[in-house]
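> quick one: sequence plus predicted model below, questions after.
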Amino acid sequence: MSETAQTAVGKVTIFFERTTRTKCPLTFKVHGTFEGLPPGMQVIRYRLVGTEQWKSFKVPSNHGGVFTTVLETLDWDHETGRTSVQIELGDGLTSNALYYFECGGPGEGETFGTTAEDIPLTAAGGPLVELVADAYLDAVQAASGAEVALVSRYGMWRGLDTGPVTYQELRDTQPAGLHVDVAAVTGAELKRLLAYPGPKGWVLTPSAGLRYTVEGGVVTEITLNGAPVTDTQEIKVAANYVLMGGGQGFPAWDSTTVFLGGPDDRGALASYLAKNSPVQAPQGDRVTIR
């Protein structure tokens, strides 16, 4: 097969891995996962959307229908003027878009996916904070193996209205612009964190796979992807680094670092909304307090 040949790809998804600790300037890797590949060795042609240069790489014959590789390593600073990255394949198929906002704001009038209905922010967090938790997990799961994400309602100002999502709405959900990291905790430590009441009595909000009940200041029921969580099992949890370190009104985590390469929280939410539009409101029922 020639280097310029293009094979059929059913789906391409890109994900983000930051390799510097600073918000800006930063260096990050763009990983690509290619699904639906035919058998045998393949050659994939791609380019970054908005650029002219085409590149190619070989997929080995034992790919098993799915292949993941690092496509680009990019350096952004305040002069770069970029807030998103997306790739296009030689057959016209495009990937999802990844957003990162800590090196500059988006263009005036730019929107980031759409909501199919209002996604409200309640006193305890509700549907909006559940959506943010889902976005955190989606942003880092492929690179880190994270199983769940936790989010505090602290500092969020408003929900999302029906329709296109503006940058101002993203800022109102997470004004601090914090990076998403991943740490491993035991089931017992996770229960301790979840039982802790925040500044106004609210507790932490999980992504979709985790459900728990707090009764009398103790977690009495907890499941991850439908299975009960034991005290001794190790769980990889995504959250912003301030929450992990004991900020936002919650205690510091007794944990082991797994991954420090996630995007900023606003970028994670924008990427999730654009990838899954139109987005429905979560039910707001992952946590029960008695």
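Yes, it's here. Numbering: from 1, shown residues only.

> for the rest of this, base every contact and every neighbour count on C-alpha atoms.
Will do.

> number of nearby residues for residue 112?
22 (other C-alpha atoms under 10 Å).

> helix, strand, or coil at it?
What DSSP: H, G, I helix; E, B strand; the rest coil gives for residue 112 is strand.

> surely it meets residue 266?
No. If you go by C-alpha atoms under 8 Å, residue 112 and residue 266 don't touch, sitting 10.6 Å apart.

> chain neighbours aside, what residue packs nearest to residue 185?
residue 255 (4.9 Å; C-alpha to C-alpha, 6 or more residues apart in numbering).

> what's the local residue count around the one you found?
Neighbours of residue 255 (other C-alpha under 10 Å): 19.

> how close does it get to residue 229?
According to C-alpha to C-alpha, to the nearest Å, residue 255 and residue 229 sit 17 Å apart.

> next, the buried residues of stretch 236-250.
Under the neighbour-count criterion of 16 or more other C-alpha atoms under 10 Å, stretch 236-250 has 236-241, 243-244, 248, 250 buried.

> likewise for stretch 28-37?
For stretch 28-37, by 16+ other C-alpha under 10 Å, it's 28-35, 37.

> which residues does that stretch contact?
Contact partners of stretch 28-37, identified using C-alpha atoms under 8 Å, 6 or more residues apart in numbering, comprise 7-20, 64-75.

> show me the helices in the stretch 51-200 of the chain, by range?
For the stretch 51-200 of the chain, applying DSSP state H, counting those that start in this stretch gives helices covering 126-144, 167-173, 187-195.

> any idea which of these is most buried?
helix 126-144 (a mean of 25; mean count of other C-alpha atoms under 10 Å).

> the structure to be compared is supplied as follows:
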Amino acid sequence: MSKLNIVFERTTASKCPVTFDVHGYFEGLPAGAQTIEYRLVGAQEWKTLTVPAKRGVVHRAVLETITWEWAPDSRDYAVQIEINQPDGLRSNALYYFKCGTPPSDETFGVATEDITRTASGGPLAELAADAQLASVQARSGAQIALVNRYNVKADLPAGPIGFEQLWNAQPAGLAINVQTMTGDQLKKLLATPNPAGWVLTPSAGLRYTLGGGEVLSMTLNGVPVTATQEIRVAGAWSLIAGFDGWPRWEGTTTYTSGPDDTGALATYLVAHSPVPAPAGDRVTIQ
């Protein structure tokens, strides 16, 4: 086996205590039926997963169901899986900070340059949108994510990123949900005037141009979005619910089991470090 990705899926509505499933996505498995030994990093006992001979290129399975409760000095904030094979393969690490916080010396990757905010969102909001999409895409089928400038509070400075810098940048810890809407509904949302003059910042696949109080053009992965096209859009629950100067999103709620946005950002930074600043050019205002 060459790669294991794990993702977080809450099975309780509460932030803490929280119960969540750890889904594993296995790549590069040899042909035929087999067993895989795995365990949580730090655990003593190996567990066994039986993999059938008939499967897709990527095999998915629930590896753990975990419950965390808040306690002073809790170290329940990170999950990683290791595989019992000669190369000592480990999965990516997942972070969730509503029930525990890391020690002050723990870092979450390195920023190669300052990752800043602008009046319309800018590079930091784009990074947060990419992180939110990555955190729920595998389980929800989300295609894009939107971030409100209000929820990115401070720039990320160049260099090692510790919990203080991470918390300063995105402290709310809002659960990430997914809404399915049409192209027209999405354009209407993006064109809504915000009292603070902000716009919604998208993840990398979406680009749009605003002018005269409307969306003049919008593409998803380089292809123009049609009026009736259905798009699964991730966002913090408060943004979807219609807070911070934005209307409640139209469409249909698709997924409500994502991690918190602070944890999603930490997970993304660790997986992609060293992290450059996005260009900050996904929204054009004429």
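The structure has been received and is ready for your questions. Since we're looking at a predicted model, the values are computed, not measured.

> and the contacts of stretch 28-37 of the first structure, which are buried?
Here, 16+ other C-alpha under 10 Å leaves 7-9, 12-18, 66-67, 71 buried among the contacts of stretch 28-37 of the first structure.

> with respect to residue 83 of the first structure, which of those is nearest?
Taking C-alpha to C-alpha as the measure, residue 83 of the first structure sits nearest to residue 16 out of those, at 12.9 Å.

> re the thing from before, which ones are touching the counterpart of the residue nearest to residue 185 of the first structure in the second structure?
Correspondence of residue 255 of the first structure to the second structure, assessed by TM-score structural alignment: residue 251. Contacts for residue 251 of the second structure were tallied using C-alpha under 8 Å, 6+ apart; they are 179-182, 185.

> what about residue 251 of the second structure, distance to residue 185 of the second structure?
7 Å.

> repeat that for residue 157 of the second structure.
36 Å.

> quick one: the residue mapped onto residue 28 of the second structure from the first structure from residue 49 of the first structure, how far?
Aligned by TM-score structural alignment, residue 28 of the second structure pairs with residue 36 of the first structure. Look at residue 36 of the first structure and residue 49 of the first structure: by C-alpha to C-alpha, they are 22 Å apart.

> cool, and residue 228 of the first structure?
For residue 228 of the first structure relative to residue 49 of the first structure (C-alpha to C-alpha), the value is 44 Å.

> now residue 160 of the first structure
28 Å.

> how about residue 11 of the first structure?
Applying C-alpha to C-alpha to residue 11 of the first structure and residue 49 of the first structure gives a distance of 16 Å.

> likewise for residue 165 of the first structure?
Distance from residue 165 of the first structure to residue 49 of the first structure, by C-alpha to C-alpha: 22 Å.

> and for residue 284 of the first structure?
36 Å.

> next one: residue 207 of the first structure
Distance, residue 207 of the first structure to residue 49 of the first structure, using C-alpha to C-alpha: 31 Å.

> which of those two has more neighbours?
Neighbours were counted for residue 207 of the first structure and for residue 49 using other C-alpha under 10 Å; residue 207 has more, 25 against 16.

> residue contacts, residue 199 of the first structure?
Here residue 199 of the first structure is in contact with residue 249 (criterion: C-alpha under 8 Å, 6+ apart).

> residue in the second structure matching it?
Residue 199 of the first structure maps onto residue 195 in the second structure, by TM-score structural alignment.

> same deal with residue 289 of the first structure?
By TM-score structural alignment, residue 289 of the first structure lines up with residue 285.

> spatially nearest residue to residue 35 of the second structure (excluding sequence neighbours)?
residue 50 is the one closest to residue 35 of the second structure (C-alpha to C-alpha, 6+ apart), at 4.5 Å.

> quick one: the aligned partner of that neighbour in the first structure and residue 151 of the first structure, what's the gap?
Correspondence of residue 50 of the second structure to the first structure, assessed by TM-score structural alignment: residue 58. According to C-alpha to C-alpha, residue 58 of the first structure and residue 151 of the first structure sit 40 Å apart.

> who has more neighbours, the two?
Neighbours were counted for residue 58 of the first structure and for residue 151 using other C-alpha under 10 Å; residue 151 has more, 23 against 12.

> so the more buried one sits right up against residue 131, yeah?
No. Residue 151 of the first structure is beyond contact range of residue 131, at 9.7 Å (criterion: C-alpha under 8 Å).

> sorry, back to before: looking at the buried residues of stretch 236-250 of the first structure, spot the one nearest residue 194 of the first structure.
For these, the nearest to residue 194 of the first structure is residue 250 (9.6 Å; C-alpha to C-alpha).

> between the two ends of stretch 97-105 of the second structure, how far is it?
Stretch 97-105 of the second structure end-to-end distance (C-alpha to C-alpha) = 16 Å.

> where in the first structure does it fall?
The aligned range for stretch 97-105 of the second structure is 101-109, by TM-score structural alignment.
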